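*Asks:* Provide a 3D model corresponding to the input given below.
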Amino acid sequence: MPSGLVALLDDVAVIARAAAASLDDVAAGVAKAGSKAAGVVIDDAAVTPGYVTGFTPERELPIIWKIAKGSFRNKLLILLPIALLLSAFLPQAITPILMIGGLYLAFEGAEKIMEKLGGEKHGETLEDPIQDVATFETERVTGAVRTDLILSAEIMAIALAEIGEQSLVGRAVTLALVGIAITAAVYGAVALIVKMDDVGLHLAKKPGSAAQASGRMLLRAMPAVLTFLGSVGTVAMLWVGGGIILHGLEELGLPGPAHVAHAIQHAVAEATGPLGGVTGWLAYAVASAIVGLVLGAIVALVVHLVAKGRGKAH
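*Replies:* Model (predicted):
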């Protein structure tokens, strides 16, 4: 065989091995980043059903698809380029930007709790008579996509922190794959959750007694499940928002609040023995949620006072 062809084949083999190694790095990065972001993914899945409940069954899946498309756009067209640019040229700006997003999540969660406790409602809600269904649906989708943007930013930031040693192209591919996989998983799960009552109705009409019993059980359980998920979603906004702020303060050289939260976590974990992993995490989540609730309530009060002041001025 001519020596030139042998050299060419050797070069091709080297390139192939390098490409395989790069793919291995990307796969490892996706797995590591996805596992680290699991907590925020669960929060995202808990928050989203609250934006869909109350609509007619035929509108549920189209609304979820609209939100999912917004989530893909958030991750791939907005956050991915920003994350790569910031990591390359201005990495110190990532933490303050995330903290602003965390404060927004805390504000949304605190406002929902204030409304549940009898505070003034802001904007049309499902408890009110809806005058324009199309406009209301658009507002709900917009709100869901806006909240998804904050949660997606946290997911992408966590993923970026886990793959910082990769090349720029490797980071881009890994972040894109993480974004696609997580969005598909979250909104697939949300679609399954909100359509379980339809599954129950279908089973209840089946001839077999076991199918009918399962269907009736689903029909009875799903309203409570959706209500519970709505509450979890509200609390998730607080603990994720508070957690982002605590971590951000620590990154910016103010570790005191985060150290207090971690001290509570370790104390609860040590006191509960074998259950320490779960109870310690719950303790930290509660501490983060309290931080989020306090800060979010302050922001909500300021926003509402400013809005009332503008109304009086006009």
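
*Asks:* going forward, measure contacts and count neighbours with C-alpha atoms only.
*Replies:* Noted.

*Asks:* from the contact counts, what lies against the helix or strand where A261 lies?
*Replies:* Secondary structure assignment for A261, by DSSP states H and E: helix 256-271. Helix 256-271 is packed against helix 209-251, helix 276-313, with contacts defined by 3 or more CA pairs under 8 Å, 6 or more residues apart in numbering; DSSP states H and E.

*Asks:* I'd like the structure of this one too, to check against the first:
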Amino acid sequence: MSVGLLALLDDIAALAKLAAASIDDVSAAAAKASAKAAGVVIDDAAVTPRYVTGLKPERELPIIGRIALGSVRNKLIFLLPAALLLSAFAPWALTPLLMLGGAYLCFEGAEKILGKWLPHGDGHGEAEAAPAPADPAHIEQATISGAVRTDLILSAEIMAIALATVAATPLWEQAVILVAVSLLITAGVYGVVALIVKMDDIGLHLYEEGSPAVRPLGKLLVHAMPKILAALTVIGTVAMLWVGGGIIVHGLETLGVPFPGHQIEAAAHAVSAASAGLFGWLASAALSAVAGLVIGGAIALIVPLFSRLRGKR
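*Replies:* Purely as a prediction, here's the structure:
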């Protein structure tokens, strides 16, 4: 009996070690997958604050909380089952779907840039647009619905990138990792968004209620927030081009098309060798962003042509 008990304890200890190792593997894979999706996360954090701009300060955090809950619902209820079904039954479709999402990111980034220099729209609809509803509850609901729809697109790309990172792991590990990535990224993105949105209120409070030592900091925060929000818009655009271009370039290599991936890699290696390894990654990211701008620019110029053709028909 004692020998059997000791053997059982040894088995339990071995299982505990195996479980601990699996948890470590899952944690490491979740961190890696989250890092891979960093560019989309940056864009998500840069886009979301505009949804609460102009609303009452006391409603900003509740609205961000509801958007965050919608984001969790997008990831866990809609996207997670779809990702697992894709992994189980059609893993070959992951690369084309990633490239499609990458093309969308490139299009969004390029459209933001081209929109600053090229006229767009047909000039109709602005004068005929219906006035904004006066009901604050209706405005909030419309704001939340729009933000959650945008989050669905970005969350789909995040989940696809994370799934591609852990595609070689067992299905149960993929599920655990994707849940961890979903919760980690949602908490991180909307925590940062809440901080950004309330930064000017924090600065105003420090300026009006704080001691003389902290009032300059409060004044700095109040004056800096418009510039920070403008910088976030630029960072989000660059992140979309970098991630989208990188996804398409890598996808082409996976499908057996070496251009322009080999050229980007060679240029990055040359820069890395010349700078003692300091700027190799930066060169690769910059060239991927350029590729994304070219791809997105082409799509942004083609889409209006289809719209005009459909209008004529």
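
*Asks:* quick TM-score on the pair, please.
*Replies:* The pair, once superposed, lands on a TM-score of 0.83 when counted by TM-score structural alignment, normalised by the length of structure 2; 308 aligned residues with a CA RMSD of 3.2 Å.

*Asks:* okay, buried residues for the helix holding A261 of structure 1 please.
*Replies:* The neighbour-count check on helix 256-271 of structure 1 (16 or more other CA atoms under 10 Å) flags 257-258, 261-262, 264-266, 268-269 as buried.

*Asks:* nearest residue to the middle of structure 1?
*Replies:* The C-alpha lying nearest the average C-alpha coordinate of structure 1 belongs to D44 (CA atoms, centre = their mean; 3.1 Å).

*Asks:* ranking the helices and strands packed on helix 256-271 of structure 1 by burial, who's on top?
*Replies:* helix 209-251 (a mean of 20; mean count of other CA atoms under 10 Å).

*Asks:* distance from that one to structure 2 after superposition?
*Replies:* Compared with structure 2 after the fit, helix 209-251 of structure 1 shows a mean deviation of 1.1 Å (mean CA distance after the TM-score superposition for structure 1).

*Asks:* read off where that helix ends up in structure 2.
*Replies:* Using TM-score structural alignment, helix 209-251 of structure 1 corresponds to residues 212-254 of structure 2.

*Asks:* about what we covered before: output the helices and strands packed on helix 256-271 of structure 1 in CSV; the columns should cover distance to I180 of structure 1.
*Replies:* What follows is these, written out as CSV (distance: least, CA to CA, whole Å):
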stretch, distance to I180 of structure 1
helix 209-251, 21
helix 276-313, 27
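
*Asks:* SS state for L55 of structure 2?
*Replies:* What DSSP: H, G, I helix; E, B strand; the rest coil gives for L55 of structure 2 is coil.

*Asks:* and for it, the neighbour number?
*Replies:* 14 (other CA atoms under 10 Å).

*Asks:* same question, the one 5 residues further on
*Replies:* Burial measure for E60 of structure 2: 19 neighbouring residues, criterion other CA under 10 Å.

*Asks:* OK, contacts around it?
*Replies:* By CA atoms under 8 Å, 6 or more residues apart in numbering, E60 of structure 2 lies in contact with 52, 197.

*Asks:* and it, what element?
*Replies:* helix 57-73.

*Asks:* that helix: average distance to aligned residues in structure 1?
*Replies:* Mean for helix 57-73 of structure 2 is 2.9 Å (mean CA distance after the TM-score superposition for structure 1).

*Asks:* so the next helix or strand after that helix versus helix 57-73, what angle?
*Replies:* Later in the chain than helix 57-73 of structure 2, the nearest helix or strand by DSSP H and E is helix 80-89. Taking axes from the mean of the first three to the mean of the last three CA atoms, to 10 degrees, helix 80-89 of structure 2 and helix 57-73 form an angle of 20 degrees between their directions.

*Asks:* contacts for helix 80-89 of structure 2 next, please.
*Replies:* Counting by CA under 8 Å, 6+ apart, 93-94, 159-160, 163, 167, 171, 174-175, 178-179 sit against helix 80-89 of structure 2.

*Asks:* again, 10 Å this time
*Replies:* Helix 80-89 of structure 2 is contacted from outside by 73-76, 79, 90-94, 156, 159-160, 162-164, 166-168, 170-172, 174-175, 178-179, 182, using CA atoms under 10 Å, 6 or more residues apart in numbering.

*Asks:* go on, stretch 203-220 of structure 2?
*Replies:* Residues contacting stretch 203-220 of structure 2 (CA under 10 Å, 6+ apart): 198-202, 221-225.
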